Every structure is written in C-alpha cells, then in structure tokens.
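>>> The following block contains a protein sequence and its predicted model.
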Amino acid sequence: MSDPTSPRVRDLDIVVYGATGFVGVLVAGHLAAHAPAGTRIALAGRSAERLAAVRARLGVDWPVMVADAADAEAVERLAGAAHVVITTVGPYAKYGRALAHACAAAGTDYVDLTGEVLFARASADQNHELARSTGARIVHSCGFDSIPSDIGVHVLWERVRADDAGELTATTLVVTSAKGGFSGGTIDSMRHQLDVLRKDRSLRRLAASPYSLSPARAEEPDLGRQDDMVTLRGEQVDPSLRGSLGPFVMASYNTRVVRRSNALRGYAYGREFRYREAMSVGTSPLSPVLAAGLKAGLGALVVGLSLPPTRFVLDRILPKPGAGPGEKARREGHFTMDLFTRTSTGARYTARFRAQGDPGYAATAVMLGESALALVLNRAELPTTGGGVLTPATGIGDALVTRLRAAGVEISVRRLDP
C-alpha cells in the first residue's frame, strides 16, 4: 500500500477519461488552452481512433490511452498512470465505481461530475478509508454540481471565521439568474438512479435523508425537517431579497454535499448549520404562482421518468447523453448564485459565485479542469485533510478558489449591515 507522505512518481499529470464525449472534449479543450506548458496530459476512452481525432482537433500531441470502464485491468493501468484522473463518463453508478476504487487504491487523485447521491454514498463507503491510507483525494462533484454550492459556503465560512463572527446558522443559496441548457448526461443519471430506487426501498430511504452523504449520519444534529423542494418569499431568506423563490433542481444533491463538508470538518460551520437551495422566479405579482408551478413541474418530471408510459414520451423530448448546445449557446450562457447566511452572533453575510458560459457545459468544463490543475499544481495550498472521499471544499478548497478567480469566475463575500 502506498505511503501518503511519499512523493508519487507518475508518467502523467492528468488523464482525461471520456475525452471523446461532449463534456470530455470541452474539458480537454480547456486544458489545452490553459494548462501551463509542460503539464503532462493524456486523453483516454474506448476508441483509439476517436481519441486521435480529438487530439488532432485540439492541436496537441498528448498520448492516448484506450480503456473500457468494464475492463478492470485497463482501468487500473489508467489509475496508476497519472497524478490526477478526470472522468466525465456517466452515469457514474454504472460506469464509475471501478475507476474511483482503482484511484483510491493507487493513491491517485480523482475528480468527476457526478450528481448521483447513491454513487457518491457507495464510493464513500467503499473508498474513504482506503483513500485515506494511500493519500488519494477522491473528489466527486467538481462541476456545476456542486462547486458553486460547496465552495460558496466554504468562502462564507472562511470570512465569518476571520471576522470572529460566530458560526453559520440558516444558510440559503439562491440561483439569482441562469441561462443554459439542461445536460443530457444529468437526465441519464436521473433515469438510472430512479430505476435503482424503484427496486429498493432501503435505498429510497437513504436517498431521502438530508444526511445521506454524511460520514456518520447518527452524529448529525437533529434540526428537524429539511425540505429540498422549497417555495419561499425572498425576505424569508434575507431582508435584501424580493420576489419569490422556487425549488432548484439540483438542491437535493448539492445540499448533501455541503452537509458532508461540514461533517468532514468536524462541524466547523456549526452544529446549528441549516442549508437549503432555491431559485429566483422574479418579482412580478405572478411570481408565487410561478414558484408553485416550478415545484409541481419538477415533481411531475420525477414521476414521469419513473413510469414506463410517460418515460417513453419524455425520452424522446429530453436531451440525450453525449449531446449538447452549440458553441454560441455555450458562450452566451451564464449563472449567478448568491448565498445568504446569518451567524450565531446575529451577523449577516452574503457570497456570490458567478461565471460566464453555459452552466452544465462551458462553465462546468472550466470548474472540472481547474479542479484537476489545482490538485497537480497547487498542492501546497490544498486543505490538510489528506486523502479520502472528499468534497470540493474539503479536498481542494482555497487552491480551487484561487484558480477559478484567475479563470474569470467571480467568488466574493461581504458582510451585510445589521
């Protein structure tokens, strides 16, 4: 077993697995444009011919590695070849378990884009202690799910701590504005998870728990009901907000990632830390109706994907895996997320996470690529947690904040007047 204190000797710095897929190409393109000269990068996937075509399209001379997710030996070779493996191959519960485990065993850092709570839970159960022993940082959810949420709370906590303003209590992320397409890969992951949940009642209970990703659910504080499908008035979150808020589609996953960060940090955010996410639907007189309609629509989507007759129809309407918006749409997309918290001393703070580019594609490619670069190039700035199955905040932390700001992402915090 590897000694986590020993320097790792690898032929490569980064392997991009799934490099021929839609998002994989975008991630590889970001690295081709922004990785410092001398960064040793390889492209990996199932087809040598398609990998060579991506390499030619990017104008790079990176090596290619052929590996099928079902080929254990190929996956182990891939995991042992680099300091960091990026994987965009999902659904992760179907295609990602062997790779995450191989990276944990090899002492190789790993980043992905999962928004699948059952996969992340299984990975933590299988790989956390192994990764701690090898020093591998297995960091799930390094895209639009869940970096803005997790890093947003991270910078809030750091500012509150620096001001000696107490602990975080009620904290809400609000999607203030967003423009972009819905990822076909996300829809496919949702289908796969719903299929699993339909067959196993115990997994349904696990997925429904607000602490389903926490390392020790029995140690979590009893804070009562924590609903992911919220409808609120803006002033219920903070006096500065107006209009109505409806549920945010990824809240049921992001909130659990943030709670895992708090638990992994020994509840440093606070034992009374409550976290939720919502989406602004505007300030018009009809905004309460729009919020209620959004909640009903998201519920109907879940039910529709769970029932064979309606899934048959939805499968022909919803985006397909491996497809995505054109270059113009990716460039013109954007998102702004504002977080609000009140501390145990009564102080109010807000943080903003804003990026240009379609959230699920262009901005996600930046976040995932910079996560991998931070693990390779900014090791002295990484959190001192060591290895394990970690979150963006606990696994990469300030090193990622620094790199994202340099890449043009706004990450800011300010204290609000009483």
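Done, it's in.

>>> going forward, measure contacts between C-alpha atoms and count neighbours the same way
Fine.

>>> quick one, strands of the stretch 201-350 of the chain?
232-233, 244-247, 274-280, 334-343, 348-356 (DSSP state E, counting those that start in this stretch).

>>> Ok, which of those comes nearest A72?
Nearest to A72, of all the strands of the stretch 201-350 of the chain, is strand 348-356, at 37.5 Å by Cα to Cα.

>>> Taking strand 334-343 as reference, get the angle to that closest one.
170 degrees (axes from the mean of the first three to the mean of the last three Cα atoms, to 10 degrees).

>>> Report the distance from strand 348-356 to the chain centre.
17 Å (Cα atoms, centre = their mean, to the nearest Å).

>>> just stretch 186-196 next, same as before
16 Å.

>>> Highest mean neighbour count out of the strands of the stretch 201-350 of the chain?
Across the strands of the stretch 201-350 of the chain, averaging neighbours per residue (mean count of other Cα atoms under 10 Å) puts strand 244-247 on top, at a mean of 28.

>>> ok, so what distance separates the residue lying closest to R97 once chain neighbours are set aside from V389?
In space, and not counting its chain neighbours, R97 is closest to S123: 7.0 Å by Cα to Cα, 6 or more residues apart in numbering. Distance, S123 to V389, by Cα to Cα, to the nearest Å: 7 Å.

>>> that older thread, please name the residues that touch the residue nearest to R97.
When contacts are counted by Cα atoms under 8 Å, 6 or more residues apart in numbering, S123 touches 97, 100-101, 389.

>>> repeat for M279
174-176, 245-248.

>>> What sits closest to it if chain neighbours are left out?
Nearest to M279 is V175, by Cα to Cα, 6+ apart, at 4.5 Å.

>>> Report the contact partners of that neighbour.
So V175 contacts 248, 277-280, 335-338 (Cα under 8 Å, 6+ apart).

>>> Would you pull up how far the helix or strand where it lies lies from the middle of the chain?
Element membership of V175, judged by DSSP states H and E, is strand 168-179. Relative to its chain's centre, strand 168-179 lies at 16 Å (Cα atoms, centre = their mean).

>>> now do stretch 224-243
Worked out by Cα atoms, centre = their mean, stretch 224-243 lies 23 Å from the chain centre.

>>> For that stretch, buried residues please.
By neighbour count on 16 or more other Cα atoms under 10 Å, the buried set for stretch 224-243 is 228-234, 237-238, 241-243.

>>> Below is structure B, check it against A:
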Amino acid sequence: MASTEQRVRDFDVIVYGASGFVGALVAKHLAGAAPEGTRIALAGRSQSKLVSVRSSLGGTAADWPILVAEADDTVALDALASKAHVVITTVGPYAKYGKALAHSCAAAGTDYVDLTGEVLFARESADENHELAHSTGARIVHSCGFDSIPSDIGVFALYEKVNQDGAGELTDTTLVVTSMSGGVSGGTIDSLRGQIDEMTASKKARKIAVSPYSLSPDRSIEPDLGRQNDAPIMKGSSIHPSLKGYKAPFVMASYNSRVVRRSNALLGYAYGKTFKYNEVMSVGSSPLSPVLAGAVAAGLGAVVAGLAFKPTRFILDKVLPKPGEGPSEKTQRKGHFTVDIYTTTTTGEHYVSRVKAKGDPGYAATAIMLGESALALALNRDELPGIGGGVLTPATGIGDALVTRLRTAGVEVSARKV
C-alpha cells in the first residue's frame, strides 16, 4: 500500500475536535504558526461550532474548510483520514472516542497525533494498528501534549547529548518537575475515570495498567531490571548531588514512564540495556519536604481511591473539572512548566536535560506541542526518524524534527553535562 509521500492529499493537517476547548487552542496556534500555504481544515461533529471557531481565528484561517464527522462514524472517519497527510485529534477520552479514527489513519497511510494519557487505549492501539501502520507508512503518534512530550523528548535530548559526547549509555534516569503552574484538565479527569472503570471491570486491564512495560512492543525481551516504582518518594541527592530535600510522586509518571520505555525499546534499547526511568516533582527543599512529599503521595492515592468508590466519586464529580472545561485566558498565560531530567551514564558521568515552556501545561503549552508535532510530520518529512510507520512515540516518530520546531516555537529543549 502506498505511503503518504506517494499520495496526493487535499490537506496537510486536519484538526479533529476543533470546536472543543483544547482543539480551538490548537487551531489558534496553527493559525499563527503554520507557514503560509499550509493547507489546514477544521473537523468535528458540529458544523455551526466549527464555523464559530474559524471565525474567531481571522486572517487566512477564514478560508479553512470545515469537515463534519461523528467519532463513531467509521465511513466518515475513513473519508476524513484519506484527505490529509496528518490528522490531529483532541477528542477524548480516547478509549471511548479515539479508536476508530486511529485505525482509519493507520489504514489510510495518514499520520496521526493526539493528547492521550490513557495507557489502556495506547496499548490497544499498538496491538491493533502497529503492523497495519507499518505497512501503510502511517506514523500513529500518541501523547503529543504535556502527556508525554516533555518526558519523551527530554529523555531523547539527553540520550543524544550523551551519545554525542561518547559518555556511554543512560542508567538511572529521573525527571523532576522543577516548577509548574496551571489548571486541572476536565478531560484528564474524565480519562482517569474511564480507566478506573476499565480496571475495576477487568482483571486483564488491571494487569496491563500496573505493568511498567505495558506499552513495550515485546515485553519478553525487556531486560530484567527489578521492580520499577512509578510513584516514588525520593531524596533529591539520590537523583543528583545538587538536589536538596525530598521529591514527591508526579501524577503523570505512571503513563509517561511507559511511553519513555516504549521509545527505548523501539530504538533497539539505544538509551541503554540498564536504563531505568521514573518521575517525581519538587515540593521545595525545606526540612518539611519529607512531610510534604508524603502528603502529595497520600493525596494522589486518595483521589484515585475516591474515584473508584461510587459514594466518594459522586462527591468528587461535583467539585472536579468537567470535560470541556478549561482555565481562563489569564490563567493560561500565567501558566508554565520546567522539567529537568537527570541521568548517570555507564561511564559514571552526570547529565541533565531541560524542557521548559510558558503557558498552562495542559492547555496553552499543550496546544503548541501538539500543533508543532503535526507540522513537523506534515512539513519536515525529510527530517523524520527512519523508523518508518507504526504506533510510535514523539521521540521515535518525530524526533529531531520536533525538537527543532519546539525550539522555534519558544520551548526550551536543552541537555548538558553536570
């Protein structure tokens, strides 16, 4: 079957879900950042809402075509996928609304990017679409927002610097959320609800969700590295001598870490056969940091337990953000994040990479990361990794082409020896 490079498509990028909160932000970013002549269309289930979003963008976006397709209409989704080089979708939860579109893109040889942080959806997509996408040349790249570009591209940048310096392979590697400010996503909460329901109903789903290698292409060849703790409380100095205090578990670690491990496996374990990875967040360096880290861990556990128990879920549903809700423009502008990823190499050297951006991580910054992922796939094809098609990760599916575009868009991606 022909690859996307051999096919004539009507559009470079289609934004599916453009009338939703995050979808509209992605459309706005593309309206300002896409090079002149980039062929973009807006898609979703409501023409009137899509027209309203388009009218708010102004400029050349006023001429962007509108495409209507329901998330469960496979005929319409097949037609949509066949029209584009790249489809962006912000329509989640993906386990409920994303399966058909990912499959349509894989079958059509169309590149695809999304925002999922749902391990069960990503696992199912890999099982159902990887070989198909490899045969058609489609790059199905999940998790191109705050889940999981800072983690995946940050480790990729770290690996490239270590490799360039001839400093061996990565061993113990830890992401530290050094600073972060932003709103909580209603869509993320809804995805969490869905995953908890799946895990409650299925022993198989629970087993997949808790495995540290749940996204690995072949678990049987993963090196035996012992227990992988994705929710640790860590002493800063155990990560790097310069770090003070204790670090708390990071809420997104259990998903991000599996994406990074999949990247290592897809790259033939280029990061290292003894590569270990986890994520934590800073709670300061005061004498109270152990207490604060413990409180964060307890709080995260309480939210998950509360959503799993019907009476407490009813209460939490009243106070947690609803799907489609998002922070004000002021909150989005004031938001930011900085993650630092530390590693020790097999030669005993210490390195750190940094991914830093302005804007609310789950909204404004995510819109940039998702939009630039799609533009890299559509416009920078000669710079993409040679891995070919498949269900890939940001690092393995887009790689240096994405790093270049992120830097141009104002996102810091750096790595150095420390």
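Structure's in. What do you need? On a predicted model such as this, the values are computed, not experimentally measured, just so you know.

>>> Just the TM-score for the two chains, thanks.
Superposed pair, TM-score by TM-score structural alignment, normalised by the length of the first structure: 0.98. Supporting alignment: 415 aligned residues with a Cα RMSD of 0.7 Å.

>>> now, the most widely separated pair of the buried residues of stretch 224-243 of the first structure?
Maximum distance among these (Cα to Cα): 20.4 Å, for D228 and R242.

>>> Just give me how far the next helix or strand after the strand holding V175 of the first structure sits from the chain centre.
Next helix or strand after strand 168-179 of the first structure toward the C-terminus (DSSP H and E): helix 184-199. Its chain's C-alpha centre and that of helix 184-199 of the first structure lie 17 Å apart, by Cα atoms, centre = their mean.

>>> Ok, stretch 185-203 of the second structure next?
17 Å.

>>> okay, it sits on what stretch of the first structure?
When the first structure is aligned by TM-score structural alignment, the counterpart of stretch 185-203 of the second structure is residues 183-201.

>>> Pull out the buried residues from that stretch.
So for stretch 183-201 of the first structure, counting by 16+ other Cα under 10 Å, buried means 183-194, 197.

>>> average distance between the longest helix seen in the second structure and the first structure?
If you go by DSSP state H, the second structure has its longest helix at helix 289-308. Once the two are superposed, helix 289-308 of the second structure sits an average of 0.4 Å from its aligned residues in the first structure (mean Cα distance after the TM-score superposition for the first structure).

>>> residue range for that helix in the first structure?
Going by TM-score structural alignment, helix 289-308 of the second structure sits over residues 287-306 in the first structure.

>>> mind listing what's buried in that stretch?
Buried, per 16+ other Cα under 10 Å, within stretch 287-306 of the first structure: 287-288, 290-292, 294-295, 304-306.

>>> Stretch 317-336 of the second structure too?
For stretch 317-336 of the second structure, using 16+ other Cα under 10 Å, the buried residues are 321-324, 326-327, 331-333, 335-336.

>>> Stretch 40-50 of the second structure now?
40-47, 50.

>>> Tell me which entries of those lie within strands.
40-44 (DSSP state E).

>>> For the stretch 101-250 of the second structure, just list every one of the helices.
119-136, 149-165, 186-201, 203-210, 236-239 (DSSP state H, counting those that start in this stretch).

>>> What residues in the first structure pair up with the last one?
Alignment of helix 236-239 of the second structure against the first structure: residues 234-237, by TM-score structural alignment.

>>> Let me see the residues that make contact with the matching stretch.
172, 240-245, 340.

>>> mind listing what the residue of the first structure most remote from its centre touches?
Within the first structure, the residue lying farthest from the chain centre (Cα atoms, centre = their mean) is P285, at 34.1 Å. For P285 of the first structure, the contact set (Cα under 8 Å, 6+ apart) is empty.

>>> how much space between it and T186 of the first structure?
Distance from P285 of the first structure to T186 of the first structure, by Cα to Cα: 33 Å.

>>> so can I have CSV of the buried residues of stretch 287-306 of the first structure showing distance to F22 of the first structure?
Listed next are those as CSV, based on distance: Cα to Cα, whole Å:
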residue, distance to F22 of the first structure
S287, 35
P288, 37
L290, 32
A291, 32
A292, 34
L294, 28
K295, 30
G304, 26
L305, 23
S306, 26
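
>>> and D222 of the first structure, how many residues sit next to it?
Residues near D222 of the first structure, counting by other Cα atoms under 10 Å, number 9.

>>> Need the counterpart of it in the second structure.
Here D222 of the first structure is matched to D224 in the second structure, going by TM-score structural alignment.

>>> try A102 of the first structure
That one, A102 of the first structure, aligns with S104 by TM-score structural alignment.

>>> Grab the nearest non-local neighbour of that match.
Nearest non-adjacent residue to S104 of the second structure (Cα to Cα, 6+ apart): D78, at 5.1 Å.

>>> The one you found belongs to a strand, doesn't it?
No: applying DSSP: H, G, I helix; E, B strand; the rest coil, one finds D78 of the second structure to be helix, outside a strand.

>>> Map it across to the first structure for me.
That one, D78 of the second structure, aligns with E76 by TM-score structural alignment.

>>> ok, that match - contacts?
Per Cα under 8 Å, 6+ apart, neighbours of E76 of the first structure: 99, 102-103.

>>> what's stretch 404-413 of the second structure aligned against in the first structure?
The aligned range for stretch 404-413 of the second structure is 402-411, by TM-score structural alignment.
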